[in-house]
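Student: okay, sequence plus prediction incoming.
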Amino acid sequence: MAPLRVINDTVSKRPNFLALPIEERKDVSKDGSFIPQIDGSLKWMSADEIKKEQRKLKARNWFFDRPVDFHLYTRKNPKKSQKISANNAKSLKKSNFNSDNPTRNIIHGWYNNYNSDVNTEIRKAFLEVMDCNVISVDWSQRQHVALLDDLHVIGHSLGAHVSGIASRNVIAGKVHTIIGLDPAGPLYEDYSSSIDECLTKDDARYVEVIHTNGGRLGYLKPIGNADFYVDGGEYQPGCLLKSSWICSHLRAFWYYSDAIGENRFTSKKCTGYKFAIVNQCLEEDNEVQLGGAMNYELASGVYYTPVNAVQPYGMG
């Protein structure tokens, strides 16, 4: 039995298959993948079953058939949103939206909405450090103009891929930055050749990806201009064994929320993601930090980021 590590009275253990080469791990093989269910459980699906589900999604044009609501928050209304209608310019003019301020769009993941933690925590962090427009995109039910130079789109899980889709459909120019918070892996990783809704580094001028549960609920391989593998990018310290997949997957937006305000996630440059997973990387790069405000100028390639088991998570 693998040894247990105790972190602040929380027991965590890395499964034995982490010692196997990546190609030999069942949960990232081309034979199938674990797929999250409505009740939060995981179900193993074969490659043929996954391809069938993908065909269903594409036939229904799933992403674009859903209604979308936009909830605007500013320093004038940091807690109560102003609802913006997608096809009503008057609602934007009557709101607190300020085109002179930078805009940050936050897109939630599967079975979440605009009031989920990913939105509330990141929104609070942004409004504490800058005067900006924060728009929580609610596609749980799916032309306003913002300056692309000041537009950052932040998406968690499935929302990370939605961020890529939305950004690549901008008619003129490119979104400045996309932050992909542990982009969804099931139905995507190892099946990207049969589905075109996956986030890529070409979807914005700069795409940063934060990996926290890669190969399970999250995407394991690098897909951004800069990919940060937190504590190896698969399991996060402090997460209980039984719920480690969900816990590790959700940690991505908690780390990013901390990084917005404190920016203390110093990282190491790696020669590849397989080295990042096992922390066989170079010395710390004091200029590049997970979620760093200047990463679009400084960061490229793959990084390993150490973290604490409890807040404050950053160790820099």
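Tutor: Great, that's in hand.

Student: from here on, contacts and neighbour counts on C-alpha atoms
Tutor: Fine.

Student: contacting residues around the closest residue to P36 other than its chain neighbours?
Tutor: Nearest residue to P36, sequence neighbours excluded (C-alpha to C-alpha, 6 or more residues apart in numbering): L42, at 4.6 Å. The contact partners of L42, taken as C-alpha atoms under 8 Å, 6 or more residues apart in numbering, are 34-36.

Student: which of those residues lies closest to N115?
Tutor: Using C-alpha to C-alpha, P36 is the member of the contacts of L42 that sits closest to N115, with 21.0 Å.

Student: count of residues packed around the closest one?
Tutor: 16 (other C-alpha atoms under 10 Å).

Student: A further structure is provided below for comparison with the first:
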Amino acid sequence: MLLWQCLTPLLLFIYLQVCKAQECDEFTDLNLGHAFIGTDVDVRLLLYTRENVSCGHFMSHTNLSAQTQFNASRTTTFLVHGYRPTGSPPGWLQNIIEQLLARKDMNLIIVDWNYGAANVNYLKAVENTHKTADNLTAFVKMIQKHGISPSSIHMIGVSLGAHISGFVGASMNGSIGRITGLDAAGPMFTGKPADERLDHTDAQFVDVLHTDIDALGFRAPIGHIDFYANGGTDQPGCPKVIFAGGSYFKCDHQRSVFLYLESLKQTCVSRAFPCSSYQDFLDGSCVDCSQFGAAGCPAVGYDAVEWKDALLKLGQTKSYFSTNSASPFCTTNYKVDLLIWNKEMRWGYITVKLRKGENVAVASIEHSATKFQRFTETKLFAQFDKDIRSAVSMSLKFTTGNAFKPKYKLRVLRVRLTPVNSTEKPLCRYDLILEESKEVTFKPIPCEESDF
């Protein structure tokens, strides 16, 4: 009994030490009260690795050797959030932690600057980005002294976090390996010189994803490659009226995060097409990506760095892609070429469907009316909501959008469907009559050699 009484305090001490060692440090959770009062900058760095995917460990700003979970042989990624007007943690945070670590064995450091970002006064939060960047720069310089090369660092910044990443990169003289900006904040940064915002000179490779350029995001290209989803403005599936509440204001802006998440999961790959304008992209004027060789058009998101060398040679590149309204967001792209017989010119819109079993993929080419002219090949760009390979049937529908005029017909001498970024051969069909607003279904066949 006496022995047990002596051992009990020792066992209790060991148990408490083990529990203490297993404690997790969590992202700062604030509320509207904090935001109304205003918060001063307090940067907390939380380390996640494959050994502790769901348990963050607080990192010392001055003593790297005390952080046993940090592995200097791995690359290091910093994730920097943006403005937090309600003070709550980002709802997507744990998801992106899990997906990043699933893709690569890394040191993932969450930069928690919620004290500083949580403020109803946006101007104060903008001011705090510089203080946060100074703090983070000091940390990067500290780990550099421990043998961590800046070129092995990837910084992912959301909204204001994109500019924080840029400030750090500029302070490191552009030696950071990569900076990814997810809809870099526009208000208070638009029109500012390069040293007062994220810029392509801030890292060896800068890729930027734009989803809300007409409101909360930054409009102009600022990276080595700038990806504009659906032109960078209204995102499919996001509310169009203010009565939708908070989602109306933040849905387009946050879509950048969810598109990036999908690129990590690799459930499907969105390809972007370098182009001078969104209209040219929709018109199919920019589907040639031969400048990138066998790799084809750049992938949006995490894997964009695979095109780094080609993009650095090309210079700053604007690129466009379309998405669906929900995950999977990626579309499948085809060129559709129509040759008609009608003597009189026709204007209208084309909807294409591909079928295989119960699966149906739809592409509505309706961004603007298309001119159809006799013996002149009309080139269209079709973006299908699903990827259906080796379709067994195809449908076409011609509409004019004018309910008060007589119904027209298109006599199609040939329709050719050519996949973009695929080695599949084109499919054709010959001599079809399209009555306005009536869907015509047929079996496509391999194109004749003269139609390639």
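Tutor: Right, received. Where do you want to start? What you see is a predicted model; the values in this text were computed from it and never measured.

Student: where does the TM-score land?
Tutor: TM-score for the superposed chains, counting by TM-score structural alignment, normalised by the length of structure 1: 0.71, backed by 249 aligned residues with a C-alpha RMSD of 2.6 Å.

Student: if we can go back for a sec, any idea how far Q54 of structure 1 is from the residue nearest to P36 of structure 1?
Tutor: 17 Å (C-alpha to C-alpha, to the nearest Å).

Student: centre of the chain to the helix or strand harbouring E49 of structure 1, how far?
Tutor: Using DSSP states H and E, the element containing E49 of structure 1 is helix 47-59. With C-alpha atoms, centre = their mean, to the nearest Å as the basis, helix 47-59 of structure 1 stands 23 Å off its chain's centre.

Student: can you give me the strands for the stretch 201-316 of structure 1?
Tutor: When assigned using DSSP state E, counting those that start in this stretch, the strands of the stretch 201-316 of structure 1 occupy the ranges 206-211, 226-230, 266-270, 284-289, 301-305.

Student: can you tell which of these is closest to P67 of structure 1?
Tutor: Going by C-alpha to C-alpha, the one of the strands of the stretch 201-316 of structure 1 nearest P67 of structure 1 is strand 206-211, 25.8 Å.

Student: now the closest one against strand 226-230, angle please.
Tutor: Counting by axes from the mean of the first three to the mean of the last three C-alpha atoms, to 10 degrees, strand 206-211 of structure 1 lies at 20 degrees to strand 226-230.

Student: what residue of structure 2 takes the place of the residue nearest to P36 of structure 1?
Tutor: Counting by TM-score structural alignment, L42 of structure 1 lines up with no residue in structure 2.

Student: do the same with F253 of structure 1
Tutor: Using TM-score structural alignment, F253 of structure 1 lines up with V257 in structure 2.

Student: one more: L158 of structure 1?
Tutor: Aligned partner of L158 of structure 1 by TM-score structural alignment: L160.

Student: how near is its match to H130 of structure 2?
Tutor: Counting by C-alpha to C-alpha, the gap from L160 of structure 2 to H130 of structure 2 is 10 Å.

Student: compare these two (neighbour count), which wins?
Tutor: Using other C-alpha under 10 Å, the more surrounded residue of L160 of structure 2 and H130 is L160, with 30 against 16.

Student: so who does that one touch?
Tutor: Taking C-alpha under 8 Å, 6+ apart, one finds 81-83, 126, 129, 184-185 in contact with L160 of structure 2.
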